[in-house]
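Peer 1: Structure of the sequence below:
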Amino acid sequence: MINRYSTMLRAALAGLLLAALAACGGGSDSGPSAASEADGVVLHRGNGTEPNTLDPHQANGTWENNIIGDMLIGLYTEDANGKPVFGSAVGHQISEDGLTHTFQIREDMTWSDGTPVTAADFVFAWQRILDPATAAPYASLIYPFKNAAAVNAGEMPPSELGARAIDDKTLELDLETPTPFLATLMTHYTTFPVPKHVLEEAGDDWIKPGTMVTNGAYVVDTWRPNSFVKLVKNENFYDADNVQIDTVFYYPTDDVSSAFRRFRAGELDINACSQCYPIQQVSWIDQNMPGVKHNEIILSFTYVTFNTNVEPFDDARVRRALGLAIDRDVLTRQVTRAGEVPAYNIVPPGIDNYVDNAPQMAEAGWTQQRRNAEARRLLAEAGFDENNPLTFAVKYRLAGDRKQIMVAMQDMWRQIGVEAQLEGAEPKVAYADYRARNFEVADAGWVADYNDPQNFLFLVQGDTGPINYADYSNPDFDALMNEAALTMDLDARADILAEAEALMLPDMPIAPIYFSVNRNLVGLHIENWNDNVIGIQRTRWLEINEAKRKTY
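Peer 2: Model prediction:
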């Protein structure tokens, strides 16, 4: 079984390699020629996917986070190692019960137009993201704020949110429950301030170049769709004197082969995303480009999600069968080959505030042959066999090596008598379909917004909203998640969260595949780049040493 499968897989990958080698290059206006001498010290960053928006209340991808986080800064921000440190705030006090937080905002914090950043900007931003009219895909991320869920559901007006401007530079925030991850949550773009004075005049057009003002290290200068986003240094940023890079270009690099050629030619200084170099080139890169490959271990996982509203994926037996048939060892050892770890649960190892031995699928220790036999049994029990085979469509992201991975999984499902039709789409299109539940089965991934298991388990929580792609609802699971939210003792909280994960896994609304790594390429001339578990390296911390620049 394994040898026959390996031969088939090698043949499939060989065909895909030939296709990749025939891929064409990027457009003529997408490289460093877009920069000029007036731009000063320039950084060219490959960013994976074209952003849908620069509005932190409409964003939902790491490719948008990278850009937005260079321009806007929350109460906390990431340091050069990805750790939370004060950003817009200079002080933070917590009440004895952990429910009231008071922040002092920097006196020298202004918007890029010179207008002071005030506590009212934060209150305005949080009310806006929770307003049902905004339809923010990530609003649930700040449900720990007092009354946030009720406001987002339209049950309370935004003015009832538990956030108050005591004065221009003092902000008070009430929480529903003690939130041990609040500092890291406050580094996320959903919590960033937005300029009230600009939005009140420009409305949704506030993010357009020439109109947008920011409080971070950079401000948008140009956005040429499907070509680049150009940011320039914000001279009114409180730490502008220590920002070494004057201009940064962000490029969509969905075409991994083209992006790899651009990096070799020196058109990209960095290509940073989940799959930013071709897997076929791993050995060549190691031999010819030593030091540029950064396989960054991050808090992230790749998974298959099932639309539980659609037959037969409302049946846990069918979901489990498809999840069991995925040979995670083959995928990570023969296809991805960058240090990914097979996943039999959804909370990554090494995460803060969790149990040492996370619960796993009951079949985690089985051989793949035994898993496949169980998958066939479950399918037969659900009414599917060779006389009534299961066929379905799988939507997947056309980025990086996703096609190779999906072709391999398609063959794995064939081993249990199932036929999957692959439907590729650009990532932003695919994720829009996922949020709209416009799929049967889909390939997805998740990178931690903050270092806490809640940020993974909430993906299948009933009130999470659009990013609960499976639209899974389990009252017992939700009750445990709510109980954990009310628990102040971190060890007791970890036990409750582990109980919730153990309860959910047999239902398999999503099938974990592997814990991910970022396959980044970083030029030797880029200094202060530090790999970290959240996979965030803000441009303000980076420097360029021209003496070390190389092409390949």
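Peer 1: use CA for all of it now, contacts and neighbours both
Peer 2: Fine.
Peer 1: what's stretch 180-198 in contact with?
Peer 2: If you take CA atoms under 8 Å, 6 or more residues apart in numbering as the criterion, stretch 180-198 is touched by 56-57, 65, 68-69, 72-78, 83-84, 111, 117, 121-126, 129, 138-139, 141-142, 206, 211-214, 449-452, 488, 490.
Peer 1: taking those one by one, which sit in strands?
Peer 2: Those of these mapping onto strands are Tyr76, Thr77, Glu78, Pro84, per DSSP state E.
Peer 1: how many other residues sit next to the residue nearest to the last one when sequence neighbours are not counted?
Peer 2: With sequence-adjacent residues excluded and distances taken as CA to CA, 6 or more residues apart in numbering, Pro84 is closest to Glu78, at 4.7 Å. By other CA atoms under 10 Å, the residues close to Glu78 number 23.
Peer 1: One more, please, to line up against the first structure:
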Amino acid sequence: MNKTRIAKWMVTVSVTAAVLGGLVASTKTAQAAPKLKLEYKNDKSAKKDATLRIGYADDGSFKGVFSPELSNDAATSEVSQFGTVGLFKVDDNYKFVKGGLADVDFDRENKTATIKVSDKANWSDGQPVVARDLVFAYEIIANKESGSARYTDQLANIVGMEEYHAGKADAISGLEVKDDKTLVVHFKEMAPTMGTSGAGYIWEYAEPYHYLKDVAMKDLASNDKLRKEPLFYGPFKIKKMVQGESIEWVPNTYYSQKPKVKKLTVETVSTSQAAAAVKAGKYDILLNQTPQVYDAVKNEKDFVQLGKPMLYYSYMGFRVGTVDKDGNSVMDKTAVTKDRALRQAMAYAMNIDQVQEKFGYGLSYRANTLVPAAFGKWNDKHATGYKLNMKKAKALLDEAGYKVQKDGYRTQPNGKKLTLTLMANKSSKNFEASVKNYIQQWKELGVRVKLMNGRFQEFNSMSEKLISGAKDFDIWMGAWSTSSEPTDVAANYSKTSAYNFGHFVTKENTELINSLSSEKAFDENYRRKQLYKWQEYMNKEAFIVPMTFTHSTISVSKDVKGMTLDVSDSDTLWSNVALTK
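Peer 2: Predicted coordinates:
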């Protein structure tokens, strides 16, 4: 599985839905990770009528809203990847190339993108994918009644998109349907990253207009046509499902390439049971392994381990703002975390390296910025991030007027009690132990931190709180699988992004984000320089504190054939995977 490519429908607008609870390790122990292979070669002959059994390691359940425009949980993207695929083919650098279910060409002079849908793209009910289906996907995102969190500044760059989003127009004027198979997208301005998958300027998925057009926008996410009987244009379609737990997939007979297995089953398995399930031979492939599971199964003789550096980072976030009536982020002058000195001090008090040496199993290490190291030259390697420095952390609070009381805890500079509420999801024992460790570190600093309601939160309810702009927490632990365009990582923290969960908004941040898509940014050196400035600025402000980078790994039975993590093969991956036993 190519995790970044498969998760791409979650991150096209610059993120994948929150993948909270990632555990990770120090740079010293992470040196073993590059030995992981991208592909498993099996020269045996594929067997006919085989059933491919896939496990997805997760401690929650998938929501099962089978729409890239409306789903917000990573689990649903993982279990739906067999039917939900991107329209466009990409190369190893995530650049659009010819040969996908649709092709795209950009015209910088005329500020357009022309999308041509291939005749080989068909819905699982036999209807062809047409240009109107692409337009419909944009409409779902832009229509406020749908509840989509995918609307972004990049999509607002399409002519007429803002008017439609505001309810002032019945159609998006910049989406011009030339014929059934051709859509011309008109932009206000061209951007240097438009030709990269995941940059967010074009939406890379379609929705079946003929099937969903009679469902009200406000009812789409809850309608059975998306929850129980969705259509797909990928290689498989759903035959039966236990909501939130398992899905049985069978070939989409209208897909251009016949899958090599008769059916495919995917089910969630708790992280505590995942290793035992692999050892018992319950699955042919295990996806979404935690480092702990990897460590437990890496020497199993009947399995191979595939892996690669992940476009991912985990982080600690501070809620410093709220949401206005238009859904935009605004700073909250009353937020107890508004003080940068407090945020920096709490970051310096975290012993991330030590935690990862214990729980990362050689796969993960402390992050230095919010741009994953997997992006190579786009990560500012001169940035150090936040190493443990309790002396500096205490000095910051002393200087800022946070006074230590007899009980060892500090007051705010105004003399009021300082207690922060932390929201973290219920996950593996290792993750929960690491969070409790950080709470103890903050206690040593003199900052009282309590888990929300005294416990770890259920993932989906926590996600809903973050997306809705709730104000009953001060800090949260989270992670993102990012877009495949490095500069787009910053867009997640714009004023209008629904995923700016901390609601941090400053003039400088806005200017830096805008510079990444400016006319000057067509010069790659300028664009990289500006991204370095943004990384430095975000580290200084510390409203989102980078914690870890990691490698994704999967267990693959030696009876599996055709399994690869090569991004250039991801569009045909699941139609090529077979079993030899």
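Peer 1: Give me the TM-score for this pair.
Peer 2: Comparison of the two superposed chains (TM-score structural alignment, normalised by the length of the first structure) gives a TM-score of 0.81, and 498 aligned residues with a CA RMSD of 3.3 Å.
Peer 1: Which one (most neighbours) among the ones in strands among the contacts of stretch 180-198 of the first structure?
Peer 2: That'd be Thr77 among those, by other CA under 10 Å, with 26 neighbours.
Peer 1: hmm, back to that, buried ones among the contacts of stretch 180-198 of the first structure?
Peer 2: Those of the contacts of stretch 180-198 of the first structure that meet the buried threshold are 56-57, 65, 68-69, 72-78, 83-84, 111, 117, 121-126, 129, 138-139, 141-142, 206, 212-214, 449-452, by 16 or more other CA atoms under 10 Å.
Peer 1: which ones are touching the most centrally placed residue in the first structure?
Peer 2: Most central in the first structure under CA atoms, centre = their mean is Val447, positioned 3.8 Å from the mean C-alpha point. Val447 of the first structure makes contact with Thr62, Ile298, Leu299, Ser300, Phe301, Ile534, according to CA under 8 Å, 6+ apart.
Peer 1: Mind doing that once more with 7 Å?
Peer 2: Leu299, Ser300, Phe301 (CA atoms under 7 Å, 6 or more residues apart in numbering).
Peer 1: How about the residue mapped onto the last one from the second structure: what's its closest non-neighbour residue?
Peer 2: Put plainly, it is Phe301 of the first structure. Under the alignment by TM-score structural alignment, Phe301 of the first structure pairs with Tyr313 in the second structure. Using CA to CA, 6+ apart and skipping the chain neighbours, the partner closest in space to Tyr313 of the second structure is Phe549 (4.9 Å).
Peer 1: Then Ala206 of the second structure?
Peer 2: Leu134 (4.5 Å).
Peer 1: Tell me where the stretch 201-350 of the first structure has strands.
Peer 2: 218-224, 228-233, 247-251, 270-271, 293-306, 341-342 (DSSP state E, counting those that start in this stretch).
Peer 1: And for the stretch 401-550 of the second structure?
Peer 2: With DSSP E, counting those that start in this stretch as the criterion, the stretch 401-550 of the second structure has strands at 419-423, 448-451, 475-481, 544-549.
Peer 1: Can you tell me which of those is packed in deepest?
Peer 2: Counting by mean count of other CA atoms under 10 Å, strand 544-549 has the highest mean neighbour count of the strands of the stretch 401-550 of the second structure, with a mean of 28.
Peer 1: Have a look at how far, on average, it is from the first structure.
Peer 2: Superposing on the first structure and averaging over aligned pairs (mean CA distance after the TM-score superposition for the first structure), strand 544-549 of the second structure comes out at 0.7 Å.
Peer 1: That strand aligns to what range in the first structure?
Peer 2: Against the first structure, strand 544-549 of the second structure falls on residues 510-515 (TM-score structural alignment).
Peer 1: what's in contact with the lengthiest helix in the first structure?
Peer 2: Looking across the first structure with DSSP state H, the single longest helix is helix 2-21. For helix 2-21 of the first structure, contacts defined as CA under 7 Å, 6+ apart pick out Ser257, Gln404, Ala408.
Peer 1: Which ones among the buried ones among the contacts of stretch 180-198 of the first structure lie within helices?
Peer 2: Checked against DSSP H, these include these in helices: Asn65, Ile68, Gly69, Asp121, Phe122, Val123, Phe124, Ala125, Trp126, Ile129.
Peer 1: quick check, nearest of those residues to Ala442 of the first structure?
Peer 2: If you rank these by distance to Ala442 of the first structure using CA to CA, Asn65 comes first, at 22.7 Å.
Peer 1: Which residue in the second structure aligns with Leu72 of the first structure?
Peer 2: For Leu72 of the first structure, the residue aligned by TM-score structural alignment is Thr84.
Peer 1: which ones are touching its match?
Peer 2: So Thr84 of the second structure contacts Phe232, Tyr233, Gly234 (CA under 7 Å, 6+ apart).
Peer 1: Can I get those residues in CSV including distance to Asp214 of the second structure?
Peer 2: Below are those laid out as CSV (distance: CA to CA, whole Å):
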residue, distance to Asp214 of the second structure
Phe232, 18
Tyr233, 20
Gly234, 23
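Peer 1: And those, which is closest to Lys260 of the second structure?
Peer 2: Gly234 (13.8 Å).
Peer 1: quick one: what's aligned to the closest one in the first structure?
Peer 2: Match for Gly234 of the second structure (TM-score structural alignment): Gly216.
Peer 1: Is that match in contact with Ile68, as I believe?
Peer 2: No - counting by CA atoms under 7 Å, Gly216 of the first structure does not reach Ile68; the two are 9.1 Å apart.
Peer 1: Quick check: which element contains the equivalent of Ala136 of the first structure over in the second structure?
Peer 2: Using TM-score structural alignment, the partner of Ala136 of the first structure in the second structure is Ser148. Ser148 of the second structure belongs to no helix or strand when assigned by DSSP states H and E.
Peer 1: Relative to Ile467 of the second structure, how far out is Ser148 of the second structure?
Peer 2: As for Ser148 of the second structure, its distance to Ile467 of the second structure is 10 Å (criterion: CA to CA, to the nearest Å).
Peer 1: the more surrounded of these two?
Peer 2: Remark: of Ser148 of the second structure and Ile467, Ser148 carries more neighbours, 21 against 17, as counted by other CA under 10 Å.
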